[in-house]
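Novice: quick one, fold the following:
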Amino acid sequence: MSRSELDLSVSVRKATSPDETAPKRKHVRSCIVYSWDHKSSGAFWQALKVQPLLSDEVQTFKALICIHKVLQEGHPNCLRDAQAQVSWIDSLGRSCIGDGLRGYGVLIREYSTFLLSKLKFHRQHPEFNGMLEYEEYVTLKATVDPNEGYGI
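Specialist: All right, here's what the predicted structure looks like:
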């Protein structure tokens, strides 16, 4: 395992800690930056899958938050890579029964359903980026040279 993958693994572990607080932005940001540096989110998914997410509802919910942020702000290949993780994300949503032990059951199910809908949308509309920036899409759609669309 390379140094950057080790750092990513630590960031994922810290971002999905069982503490009932939002994932720290610096840990989520490390995951996003890694995806841009490596033009992939494969190592991010591997790091997530080795965490004991199903043993704690808070960790599961925080993992969904991290996934959402990486899909939004990560390298465009993250959306493509995430398509292979649809069944795993679905399993996270099915992991909690009822309200769950700590009351996160409904949130986890709804958030995973939202992420699955987001991935379905991006599968059907690959022209949109993770932030769904429509204005950028419209301005660049008619240009042949991307530099034209940005006025460079």
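Novice: CA atoms for contacts and neighbours, from now on please.
Specialist: Will do.
Novice: wait, isn't Glu57 in contact with Gly100?
Specialist: Yes - applying CA atoms under 8 Å, one finds Glu57 in contact with Gly100, separated by 7.4 Å.
Novice: which of the two has more neighbours?
Specialist: Under the neighbour definition other CA atoms under 10 Å, Glu57 and Gly100 were set side by side, and Glu57 has more, 23 against 15.
Novice: how close does that one get to Leu64?
Specialist: Distance of Glu57 to Leu64, given as CA to CA, to the nearest Å: 11 Å.
Novice: following up with a second sequence; could you model it the same way so I can compare the two?
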Amino acid sequence: GSPGIHMNSIKNVPARVLSRRPGHSLEAEREQFDKTQAISISKAINSQEAPVKEKHARRIILGTHHEKGAFTFWSYAIGLPLPSSSILSWKFCHVLHKVLRDGHPNVLHDCQRYRSNIREIGDLWGHLRDQYGHLVNIYTKLLLTKISFHLKHPQFPAGLEVTDEVLEKAAGTDVNNIFQLTVEMFDYMDCELKLSESVFRQLNTAIAVSQMSSGQCRLAPLIQVIQDCSHLYHYTVKLMFKLHSCLPADTLQGHRDRFHEQFHSLRNFFRRASDMLYFKRLIQIPRLPEGPPNFLRASALAEHIKPVVVIPEEAPEE
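Specialist: So this is what the prediction gives:
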């Protein structure tokens, strides 16, 4: 079934229903929950150079819906020996990204409390000449940017999916506000693109890289990056047309330059990822148009097609 339905059904089951078996106390229930979460976390976040297994990540995500937050996740994550392994730290970032995107909405505030821990691990690995360490440094910057953006703009859930009406409402009618929101989305997109570019730079040399577990370990988080980027791209297009309808074109030259640079980077990223065998069965990546939208022609908005990412129904894991 779809994970959405599954999560909701867990979320709404009162605790007493969960502990209906005779002699089965809430305390035992809690202990069992803690144990299964601890196992999933240690299986998902380890120092093996292989991608995070989907089933372990899903159990952690379901756990946040069960307890309406990331309390248990952080209670175990805080004990992981992140400074001892850059691969472990990389997989921690990946799981955290998934938990933010698909976990219970309260996860965001729980992660805010651990900002300094996230920053520390990024700083630590940023100082060391280590391939994964370099990626961890960039990934923590993305995660901190993500947390800040969504706390500041609660209309956008961390999964980033909202209707055009919600986007309109969030942007409002004050042009300064729209201008500022666009800048923040550009900053957010920059962090996403920097991560994808850095991953591809490390994998540049090997051609069959996406079929090797070392390649897949680096590529796996780009699935979440592709999901984030497709939404951010759509919103920046809409906001740019909005800005061009209320400000003179030359005032927005800087915004256009920035958009064009991101457009070409994103198009290149989506194209390269689409060509990789690894992504083919895990995600359908949209194609961006040949060239960026022409914001100087208001009617060009009608030609914009919202890019849609499709995650196929769960393939049974070996």
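Novice: any idea what the TM-score comes out to?
Specialist: Scored against TM-score structural alignment, normalised by the length of the first structure, the superposed chains reach a TM-score of 0.86; 140 aligned residues with a CA RMSD of 1.9 Å.
Novice: that older thread, which neighbours do Glu57 and Leu64 of the first structure share?
Specialist: Ile108 (CA atoms under 8 Å, 6 or more residues apart in numbering).
Novice: where do the helices of the stretch 151-300 of the second structure begin and end?
Specialist: With DSSP state H, counting those that start in this stretch applied, the stretch 151-300 of the second structure shows helices at 164-171, 175-203, 213-219, 222-246, 253-274, 277-280, listed in chain order.
Novice: closest to Thr145 of the second structure out of those?
Specialist: With CA to CA as the measure, helix 175-203 is the member of the helices of the stretch 151-300 of the second structure nearest Thr145 of the second structure (6.3 Å).
Novice: equivalent range in the first structure for that closest one?
Specialist: Across the first structure, nothing matches helix 175-203 of the second structure (TM-score structural alignment).
Novice: starting at the chain centroid, how far to that helix?
Specialist: Put simply, helix 175-203 of the second structure sits 12 Å off its chain's centre (CA atoms, centre = their mean, to the nearest Å).
Novice: mind listing what's buried along it?
Specialist: 178-179, 181-183, 185-196, 198-200, 203 (16 or more other CA atoms under 10 Å).
Novice: what's it packed up against?
Specialist: On a contact count with 3 or more CA pairs under 8 Å, 6 or more residues apart in numbering; DSSP states H and E, helix 175-203 of the second structure meets helix 131-152, helix 164-171, helix 213-219, helix 222-246, helix 253-274.
Novice: dump the ones you listed to JSON lines, plus mean neighbour count.
Specialist: Shown next, in JSON lines, are those (neighbours: other CA atoms under 10 Å):
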{"stretch": "helix 131-152", "mean neighbour count": "21"}
{"stretch": "helix 164-171", "mean neighbour count": "14"}
{"stretch": "helix 213-219", "mean neighbour count": "20"}
{"stretch": "helix 222-246", "mean neighbour count": "20"}
{"stretch": "helix 253-274", "mean neighbour count": "16"}
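Novice: could you save those as TSV and add columns showing distance to Ile121 of the second structure?
Specialist: Below are those laid out as TSV (distance: least, CA to CA, whole Å):
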stretch	distance to Ile121 of the second structure
helix 131-152	8
helix 164-171	33
helix 213-219	18
helix 222-246	20
helix 253-274	27
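Novice: mind checking which of these is nearest Val52 of the second structure?
Specialist: Once those are compared by CA to CA, helix 213-219 is nearest, at 7.4 Å.
Novice: what residues in the first structure pair up with that closest one?
Specialist: Taking TM-score structural alignment, helix 213-219 of the second structure hits no residues over in the first structure.
Novice: separation between Val28 of the first structure and Tyr150 of the first structure?
Specialist: Distance from Val28 of the first structure to Tyr150 of the first structure, by CA to CA: 28 Å.
Novice: which one's more surrounded, the two?
Specialist: The neighbour comparison of Val28 of the first structure against Tyr150 (other CA under 10 Å) goes to Val28, with 23 against 11.
Novice: helix or strand for the residue nearest the centre of the first structure, just tell me which one.
Specialist: Nearest residue to the geometric centre of the first structure (CA atoms, centre = their mean): Ile67, 2.1 Å. According to DSSP states H and E, Ile67 of the first structure maps onto helix 57-73.
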